Every structure is written in C-alpha cells, then in structure tokens.
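A.B. asks: just to be clear, the model below is a prediction. Sequence and coordinates:
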Amino acid sequence: MSHKIVFLDRETLDANLRKPNFPHEYKEYAQTASTEVVERLKGADICITNKVPLREDALKQLPELKLIAVAATGTDVIDKAYTSAHDITVSNIRNYAFNTLPEHVFALLFALRRNLVNYHNSVFHGRWGYNSQFCYFDYPIYDIAGSTLGIIGYGALGKEIEKRAEALGMKVLVNDVVDLPNKVDVPTLLRESDIVTLNLPLTPQTKNMIGAKELASMKKTACIINTARGGIIDEAALADALRKGVIAGAGMDVLTVEPPKNGNVLLDPTIPNLIVTPHVAWASKEAMQVLADQLIDNIDAYVAGSPRNVVAA
C-alpha cells in the first residue's frame, strides 16, 4: 500500500527531512492558508503540520486522513476532540529542545537582569560619549547567582532549566500540574521569585493565568519570561505592568497571534525593558534536525502499526 503524505508548512522547519521507510507519495508546501487546507489534503492519509490549524470544518471534509504528524510539541492547532472521535491519530515531537530552549531562557534572563538592551541602546544613542565618568548606572544590574528562579511547568524543559540555574548558583522554586515533593504553589512562587519562567502548554486552564493580579504580586525588581505559548500571560496586563514599573522586565518569545500581522500591544517600542523574539527559542540548528528526524520516526512507527508520541484529546 502506498501512502500519500502532505507537509502543509515546510518553511517552518530548517532541517533535512529524510524519506519515510515505506512506499509513499510526498508533497510539500512552503506555507498553506486556512482556505487551502482541504484542497491540498484531499486524498492524503498522512498530514504534516507545524502551525497550520486543522479544525473540524476542514477535517470533516478529509475522510481519508488517518495521521496528523505535528512538527512541534504544542498541538493546540489541532481539533483533538474531533480527531479522537473519528479515529485520526495525532503525534507530536517530544524532548528535542533540551538545549536550545533553556539556553534561550537564560539569554533572556541575563539580558533582563543585567539590562543589556537598555545599556546597548543608550550607548548607541550617545549617552556614554557625553558622560563625565568612565561608566554610568542608569539602569540597575542584578546578579544571577544567589537570585531565585521560579519555574512554572516542570516537565523535561523545566528540569533542564533547573539544572542550568543550579549550576549558576540560583535558588529554584518549581510548580507543575502534577504533584511534586518540592512543589510550590503559584502565588508563593510569584511572590518569592526574582525571575519567573513559563514552560507549560496553552490550555483553557492556563490561558491568561498570569494577569494583572499575578503580576502585582511579584517583586518590583522581578522579571518574567515566556517561551511556551502566547496567551498564558495577559498581554495587555503585562504591557501595563511594565509601563507602571509593577515588575522590572519581561522576555517574550511567543505572542497570542503569530505572526502579529495586525500588531500587538507588546510591540510598542516605548514599553520599558521588554525583549520580544519571534518564536525562535526552539530553533537552534541542532534542535531542528532532532525534530525533523523524530517527525519521520513518528510517521514510520505509525505506518508500521506501533504509533508513538500519540496525543490524546
């Protein structure tokens, strides 16, 4: 039996993609608009998608579709209630960003705690040149060693972040949806942390879990970092908190709508001590190749009758 595989957004994966281990027809598209999904997937039994949504209105027109291989860990773009009810397997990628994402978290952490962006910008606007002394202290700098890192979401990535934090001499507080011997409740974690990092999926329970009230409970000198999913932090509340000095800084690798074609409240350049990167924490060359290899492993395993990395509704 030959399988038909369609990759809807190949442009999102900068890595070599080996051929699956079975007879197949393969078609890829750099990008796919929502209005093109049904036409491009007609006759396909295997779909690869990274960020192209597959909702009920499209899925019900694709009776031959049997596997959706998501080229990412997050599966919020898939209508999993529909796929579960109609025997469509959904697989995802796991444990591939074990270096790249923690390193991005710490890049943001160092930049925020040492105010690197503000100092860089001030130098290039001439501030150093007219200073009377050899240095200046316009922006506070805080040590990483001895500070407290709060990790919300203690899965594989949370644990990797913890290892690096402890190596730097940080105290670590952790919270997760599952019970842990060392689990700290979210209010305590927010109150006691100097830096908070979010590493959990976007679900109805986590949507806007960090809002104005939660930000106000943090230290004025604290920073928050989100490399998980846009929408876990209330973006308007965060912009307001940064402008008012409720917290000291934020690092965001994700926004609620990506790309932000119609703008976003966090893209106002007047917001102080905010760093926004374009959802690239996962995207080291090494990590993308691990992802690409695992993606094909998932498809091979499904066709061989032993599906792996299966995502439930």
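C.D. replies: Received the coordinates, thanks.
A.B. asks: drop to CA atoms for contacts and neighbour counts, all remaining ones
C.D. replies: Noted.
A.B. asks: can you give me the strands for this protein?
C.D. replies: Per DSSP state E, the chain has strands spanning 3-7, 24-28, 46-49, 67-70, 89-91, 148-152, 171-175, 195-198, 223-226, 249-252, 274-276. These are given in chain order.
A.B. asks: try it against this one:
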Amino acid sequence: MPDIVISEFMDEAAVEELRGSFDLLYDPGLVDRPDDLKAALAGARALIVRNRTRVTDDVLAAGPGLVCVGRLGVGLDNIDLKACEARGVKVFPATGANDQAVAEYVVAAALLLLRGAYHAGGEMLAGAWPRQALMGREVAGKILGLVGFGGIARQVAARARPLGVTLAAVDPFVAPDDPAWNGVVRHETLESLLPEADVVSLHVPLTEGTRGLIGAAALKRMRPGAVLINTARGGVVDEVALAESLKAGHLGGAALDVFADEPLSAEAAAVFAGLPNLILTPHIAGVTVEANVRVSAMTARQVRAALEETA
C-alpha cells in the first residue's frame, strides 16, 4: 500500500522526488473516483490534493494512518479543517507559491476587460471592421479596488501600480498601521470601496462570512461600467446576480476563474451563455508552468518533512 496518495495533477519532477523515498500512488484521476481514493488511503500516511478533491471526515476515516494533507494551492475550503485537527492530521497549503501567477492573471484581465477589443477576430474574418464599436478604456488613471489585502492582492498592487492606477483596498484583518497600506487607499468597509472602483478584484477565502459577498446589492453599488475579477472562490459571487448585471449593462465586464460548481453545471453554463464582455477560465489563474513547479516543490518538501518527522 502507498505511503503517499496524490489525487490530482502535480509537477512530475516533484512526484519523482517523492517516489525516490516513499511508496507512492500518483493518479490524477482519483479525484473523480472517490471510492477508489478511499481504498487507496487504507495504508497511506499522506494525501496530496488540489482544489477538487473533497477531504471530508469520511475520506480521512478511510486513511486512519494519515499524518498530513498537502494542498497544491492555498484555498482550503475543500478540506474539513476541523476533522483534520480532530484526527491530528496536519494540513500544508503552498502559501505564496502561486501568488505571482494569480497577480499576472488579474492585471491581464483588467486590461482585457477595460479595452474590450480582443474578441473581434470572428467579426473581422466575417468581413466586419468594428473599429468605432471597440473604442475601449485605458487602465491608467483608473481605481483598482482590492477586496482582501493579503499576499496575492499585494502582488496585484505591485504589478498594477506602474500602470498608473490608484490602488484601494478593504481588509479588516490587516492592521491600519501595517506598512503594506503605504500608497493604498484603505477603506473601512466594502460598501465604501465598491462605488469608488473602476476594477474590483476579489481576494478573500470562502467562509460563511464571505459566501455571497458580491450579490445583487453589492453589484448595484459598483460604478456603472466597472469590471469585476474573481480569482478567489466561486461562492463569493452570486453568479445569477452577476449575469443579470452584465445583461442590464450596469457592469462593463467580468472575469471569472472560479465558480460555485466546478466544473460548470449545465445550469451555470446557461446562466453565463451569451453574456457580453465576459471571460471564463477553468480555475487556472494560479496554474502556470512556473507556478506548478513552485507549488509542487513546496508541497513535496512539506510532506516529506512531516513524514520523516513521524517515521
């Protein structure tokens, strides 16, 4: 039986590094075969997952010898942390390893949405020349509002600042005297930030307090023509309310990398179909070739250390 079970994709070099010291089962398809996953955990001491594997108490019970769970990423809403704590299972997120990838995605999405000219290929090939209709906006001089001001949001700020934006953020968990606020307009509440921002980017975990945070009321508070970018967690945004705002022309665009249901359900796909100025990507903001190497290497180091400590 394997010491380590890996249920989603991981950089091959990190997999091989672990395989050199431990019995290992690497099967990225296990995420879609929960019964097989539970069977594989019978003798395992470590489980490595991304965001789709649900690490519930039932899954943990299937691996009574589990010492740790390695998370190839930072969001932990797919892992029952209380159950892990109760069973003495440590959880290791790859904190910081994909910050740069997400930050680049956010800045690129802001530029794409404000300019609005990058989806004209089909029309042009059909003989149209929609030049006047595609007169977009520059990012310079705009206000970028960051909801949450942790590591990724600060990386976004660092990359957006040279483009000439004004930075604003809200985060009740960052002390008012934190040096990170230098050069950033600090808002006390989400309600005060939303009407000010031309671009709103979300950087909060999914908790009971943030679920549905950006709903119909919040969307109405946003500036007409503003754009919304969500690389945090899908449940933070009311997807139906967002679709209605886009259809009504209140929002100028949105980029969604995360969704309440992943992969998209048929119902969600129907909600998003035909919406103007909408970018949809499959939870890929933090996954680049380079970030995958960093995340995988960090997770491998953490898991190795935990297993060697308890050997």
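C.D. replies: Received, thanks. Here the structure is a predicted model, which means the values were calculated and not measured.
A.B. asks: TM-score them against each other, please.
C.D. replies: Laid over one another, the chains give 0.89 as their TM-score (TM-score structural alignment, normalised by the length of the second structure), with 297 aligned residues with a Cα RMSD of 2.1 Å.
A.B. asks: about what we covered before: now the strands of the first structure as JSON lines including distance to P260 of the first structure and mean neighbour count?
C.D. replies: Conversion of the strands of the first structure to JSON lines gives the following (distance: least, Cα to Cα, whole Å; neighbours: other Cα atoms under 10 Å):
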{"stretch": "strand 3-7", "distance to P260 of the first structure": "23", "mean neighbour count": "21"}
{"stretch": "strand 24-28", "distance to P260 of the first structure": "25", "mean neighbour count": "14"}
{"stretch": "strand 46-49", "distance to P260 of the first structure": "20", "mean neighbour count": "24"}
{"stretch": "strand 67-70", "distance to P260 of the first structure": "22", "mean neighbour count": "24"}
{"stretch": "strand 89-91", "distance to P260 of the first structure": "27", "mean neighbour count": "24"}
{"stretch": "strand 148-152", "distance to P260 of the first structure": "25", "mean neighbour count": "25"}
{"stretch": "strand 171-175", "distance to P260 of the first structure": "30", "mean neighbour count": "21"}
{"stretch": "strand 195-198", "distance to P260 of the first structure": "21", "mean neighbour count": "25"}
{"stretch": "strand 223-226", "distance to P260 of the first structure": "16", "mean neighbour count": "26"}
{"stretch": "strand 249-252", "distance to P260 of the first structure": "13", "mean neighbour count": "25"}
{"stretch": "strand 274-276", "distance to P260 of the first structure": "12", "mean neighbour count": "21"}
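A.B. asks: with distance to V38 of the first structure as extra columns, can I get those strands in TSV?
C.D. replies: Below are the strands of the first structure laid out as TSV (distance: least, Cα to Cα, whole Å):
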stretch	distance to V38 of the first structure
strand 3-7	11
strand 24-28	14
strand 46-49	11
strand 67-70	14
strand 89-91	17
strand 148-152	38
strand 171-175	41
strand 195-198	35
strand 223-226	33
strand 249-252	33
strand 274-276	34
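A.B. asks: against the second structure, where does stretch 191-199 of the first structure fall?
C.D. replies: With TM-score structural alignment applied, stretch 191-199 of the first structure matches the range 195-203 in the second structure.
A.B. asks: how close does the top helix by length along the second structure sit to the first structure?
C.D. replies: Looking across the second structure with DSSP state H, the single longest helix is helix 289-309. Helix 289-309 of the second structure differs from its equivalent in the first structure by a mean of 1.3 Å after superposition (mean Cα distance after the TM-score superposition for the first structure).
A.B. asks: thanks a lot, catch you later.
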